[in-house]
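> Predicted coordinates and the sequence they were generated for:
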Amino acid sequence: MSSPVRQAAQRYRRWKNLYYYSLGKAFLDPAYPAVARLFRNSTLPLLDLGCGMGLLTAYLRASGHGSHVIGIELDAEKVSVAREVLGEAGAEFHPGDAFSFPPHLGDVVMLDVIHYFDDAQQQALLTRIAQSLAPGGVAAIRFTLNERHWRFALTRAEEWFVHRSGWIPTTGHNFPTAEEMTRAFVAAGCEVTMEPMWGCTPFNSYLLVARRRD
């Protein structure tokens, strides 16, 4: 049987550029296997904020995750791709920013999105995510930690590049501190952990995992 990386990328085979991008992204991004381990056995619906072209959903499906997925993505073209390749895989995708998600009770994943919002918006969004966790539900949020570190400087430069290239339609540099990221989940009574999620990348990425108690 092929690996989750190849199974996920295969969905994008009709677009040569997206196929090779998917192979590289799914292979190199350490958050993908980490998120797959978190949600593989969950029966709760999963909300994916900033879902892009649905690659994470494709990877999760290839890793055994079968619950319903609701994806929200600002880029309408990526939403169209996600619908085309995953529309019959128990997933739905909608255009909109991270605040646009419908009422939800289940699990939540959000990778590399929080820095596009100002301080007040970040806290409002994290609070809403915490409120959207079902009993036993998990939120997995990858973010860039604001700290004096060479990885942080490189992350800021990478953010500028992806915006200038047109791959990401918006830009943002409001990277939060650890306390700012955990505040809403601690207030909601969740168990919170945070670990580096660098993998082989030079970026100052961390994965916050918040679990609502049963």
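Yes, it's here.

> From now on I want contacts and neighbour counts done on CA atoms only, so please keep to that.
Noted.

> how about the strands in this structure?
With strands called from DSSP state E, the chain shows them at 46-49, 69-73, 91-95, 107-111, 138-144, 191-196, 205-211.

> what does the fifth one contact?
Applying Cα atoms under 8 Å, 6 or more residues apart in numbering, the contact partners of strand 138-144 are 31, 35, 38, 106-115, 129-130, 133, 152, 155, 175-176, 197, 203-212.

> want to compare, so here's the second one:
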Amino acid sequence: MTAVLETRPLDGARARSIARAFLPDGAFGNRWNYFYTRTKLGSDPLYPAVADALRDTTAPLLDLGCGLGLLAHTLREDGVDLPYRGVDIDAGKIAHARRVADRARLRDVTFDAVDLSRVMPEHAGSVALLDVLQYVDTPAQIRILDTATAMVAPCGKLFIRSGLETPGWRARTSKAFDTLAAVAGWMYSAPRRYPSEALLRDRLDAAGLRYAITPLNGNTPFNNWQIVAWRE
């Protein structure tokens, strides 16, 4: 793994602009999603990193484990207009993602509820796999990775963001935070196993992809890494 200069998160004005679409309809509605979105976009370098990776591609994008669909909003705000489909196991988040995308008038964006541990959608193009692998066991990680790599078209890319199975305080912090998010009901389940770098390299090599693995911690205390892969 190679250390590189990391992408910065969105500035405050851009984060607030995107988060406004997540405000409740009424003055007394629940504002959790608004404050969560605003905080995450303003602290996590993930979304600008994905936009930078996909900016020179033309293939449609499948976002596996899309949650509230933040990636769709940040890509459109950044001028990346690839056709986007987001899937997630949490039907409640998918319903909210649809409502907010309609409110924000995002073009060429769809969302569907899918349990990736049971079935993978058909797709050819680019794939985003963001903070998903730690929530399934190793056999499921292999199935998801092998299916995702097979989806990558010559004009597309695979972007993975994940914690890795490494020693150190960042790894412990990531696991504690992910576990707390599950206890609080924000995440569908607690983390099961973080993938190893060796597993990722093995599956990417088997798929014949070129790739780069670099840190993506930003100003966070988490053990986050980005893997960008492409087919020559």
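Structure received. All values reported here derive from a predicted model rather than from experimental measurement.

> Would you format the strands of structure 1 as a markdown table with mean neighbour count and distance to Leu23 of structure 1 included?
Putting the strands of structure 1 into a markdown table (neighbours: other Cα atoms under 10 Å; distance: least, Cα to Cα, whole Å) gives the following:
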| stretch | mean neighbour count | distance to Leu23 of structure 1 |
| --- | --- | --- |
| strand 46-49 | 26 | 20 |
| strand 69-73 | 25 | 21 |
| strand 91-95 | 21 | 21 |
| strand 107-111 | 24 | 18 |
| strand 138-144 | 25 | 20 |
| strand 191-196 | 14 | 23 |
| strand 205-211 | 23 | 20 |
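
> nearest to Ile168 of structure 1, of the ones you listed?
Between Ile168 of structure 1 and those, the shortest gap by Cα to Cα is with strand 69-73, which sits at 10.8 Å.

> Following superposition onto structure 2, what is the mean distance for that closest one?
Superposing on structure 2 and averaging over aligned pairs (mean Cα distance after the TM-score superposition for structure 1), strand 69-73 of structure 1 comes out at 0.7 Å.

> Name all residues that make contact with the residue nearest to the spatial centre of structure 2.
When Cα atoms, centre = their mean is applied to structure 2, the residue found nearest the centroid is Leu130 (2.5 Å). Applying Cα under 8 Å, 6+ apart to Leu130 of structure 2 gives the contacts 63-66, 159-162.

> ok, so of those residues, who is nearest Arg203 of structure 2?
Nearest to Arg203 of structure 2 among the contacts of Leu130 of structure 2, with distances taken as Cα to Cα, is Ile160, at 12.7 Å.

> circling back to that earlier point, which residue in structure 1 lines up with the residue nearest to the centre of structure 2?
Counting by TM-score structural alignment, Leu130 of structure 2 corresponds to Leu111 in structure 1.

> Look up how far Arg156 of structure 1 lies from its match.
16 Å (Cα to Cα, to the nearest Å).

> now do Met181 of structure 1
Taking Cα to Cα, one finds Met181 of structure 1 at 18 Å from Arg156 of structure 1.

> Looking at the two, which one has more neighbours?
Higher neighbour count among Met181 of structure 1 and Arg156: Met181, with 20 against 17, using other Cα atoms under 10 Å.

> so what's that one up against?
Contacts of Met181 of structure 1 (Cα under 8 Å, 6+ apart): 126, 208.

> State the distance from it to Pro169 of structure 1.
24 Å.

> Thr43 of structure 1 now?
In terms of Cα to Cα, Thr43 of structure 1 sits 33 Å off from Pro169 of structure 1.

> Please say which of the two ends up with more neighbours.
Taking Thr43 of structure 1 and Pro169 together and counting by other Cα under 10 Å, Thr43 has the greater number of neighbours (14 against 11).

> Trace the more buried one over to structure 2, please.
Using TM-score structural alignment, Thr43 of structure 1 sits opposite Thr58 in structure 2.

> who touches its match in this structure?
82, 155-156.

> again, only this time at 10 Å
Applying Cα atoms under 10 Å, 6 or more residues apart in numbering, we find Thr58 of structure 2 in contact with 80-83, 125-126, 154-157.

> cool, Arg193 of structure 2 as well?
Going by Cα under 10 Å, 6+ apart, Arg193 of structure 2 touches 133-138, 141, 163-165, 175.

> Likewise for Met187 of structure 2?
Applying Cα under 10 Å, 6+ apart, the residues near Met187 of structure 2 are 67, 90, 135, 178-181.

> Spatially nearest residue to the counterpart of Ser63 of structure 1 in structure 2 (excluding sequence neighbours)?
For Ser63 of structure 1, the aligned position in structure 2 is Asp78, judged by TM-score structural alignment. Distances taken as Cα to Cα, 6 or more residues apart in numbering put Ala51 closest to Asp78 of structure 2, at 7.0 Å, once the chain neighbours are dropped.
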